[in-house]
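> I'd like to go over a predicted model; first the sequence, then the structure.
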Amino acid sequence: MLRIDCPCCGPRDHDEFRYGGDASVMRPAHDDADFEAWYRYVFVRKNPAGAHREHWQHVLGCRQWLIVERDTRNHSIASVALARNPSAKKPPARKPSQ
């Protein structure tokens, strides 16, 4: 079972999350009319063996988008950060329940 440590909610089963795709792919500029650039963005993906950055959304929890660094060979998770701050080394502290 894959468990994702949500920065807002704590460790949760992956069933609470929805996979959102490769987080390393850069979207072409909105006004870019180059068909090839959009084709590559939408349809062409690598299938890496090893460390990979992915978007996940916590749909049955806080609904936040996350950047998950996961090893695709053994599903071990190296880090989880809020997508709005993907370069953060440490997620913000959780507020205690009252």
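All right, it came through fine.

> make it CA atoms for all contacts and neighbour counts henceforth
Fine.

> separation between the residue nearest the centre of the chain and D31?
The chain has H55 as the residue nearest its centroid, 2.1 Å off, counting by Cα atoms, centre = their mean. Using Cα to Cα, to the nearest Å, we find H55 at a distance of 24 Å from D31.

> dropping in the other structure now:
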Amino acid sequence: MLLLTCPWCGPRDETEYHYGGQAHVPYPEDPAALSDEEWAQYLFYRDNPSGPYAERWSHSGGCRKWFNVVRDTRTYDFLAVYKPTDPRPEIEVTR
């Protein structure tokens, strides 16, 4: 089991959380002006890096609040946890 630290509740078992996709994806400024291809890009296409990746998570089994994490996609290690109002922390990658 993995422990994930909620910014409000503290460390909890991974089963209390739900993954919410890539973090920091801005909503389109003028959604009505988007073509079908642009909507598809916004809705379905996400980054897929090898290494640190910013994600959204919800503490669905606890406070039900959303927060962001930076997770290493190679090791599944959670490198940082932060509130949605905070900027993404800079993470140094060591190989």
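Looks like it arrived, so ask away. This is a predicted model, so every value here is computed, not measured.

> TM-score of the superposed pair?
Here the TM-score for the pair of chains, by TM-score structural alignment, normalised by the length of structure 2, is 0.81; 88 aligned residues with a Cα RMSD of 1.7 Å.

> all helices of structure 1, in order?
35-43 (DSSP state H).

> centroid-wise, who is the farthest residue in structure 2?
A33 (27.0 Å).

> the closest residue to H18 of structure 2 other than its chain neighbours: neighbour count?
Closest residue to H18 of structure 2 apart from its sequence neighbours, by Cα to Cα, 6 or more residues apart in numbering: S58 at 5.2 Å. Using other Cα atoms under 10 Å, the number of residues around S58 of structure 2 comes to 18.

> check R53 of structure 1 too.
R53 of structure 1 is flanked by 22 other residues according to other Cα under 10 Å.

> verify the contact between R64 of structure 2 and S58 for me.
Yes: in this structure, R64 of structure 2 is within contact of S58 by Cα atoms under 8 Å, at 6.1 Å.

> wait, what's in contact with the residue nearest to H18 of structure 2?
17-20, 64-67 (Cα atoms under 8 Å, 6 or more residues apart in numbering).

> again with A49 of structure 1
A49 of structure 1 touches 71-73, counting by Cα under 8 Å, 6+ apart.

> closest one of these to I4 of structure 1?
D71 (12.9 Å; Cα to Cα).
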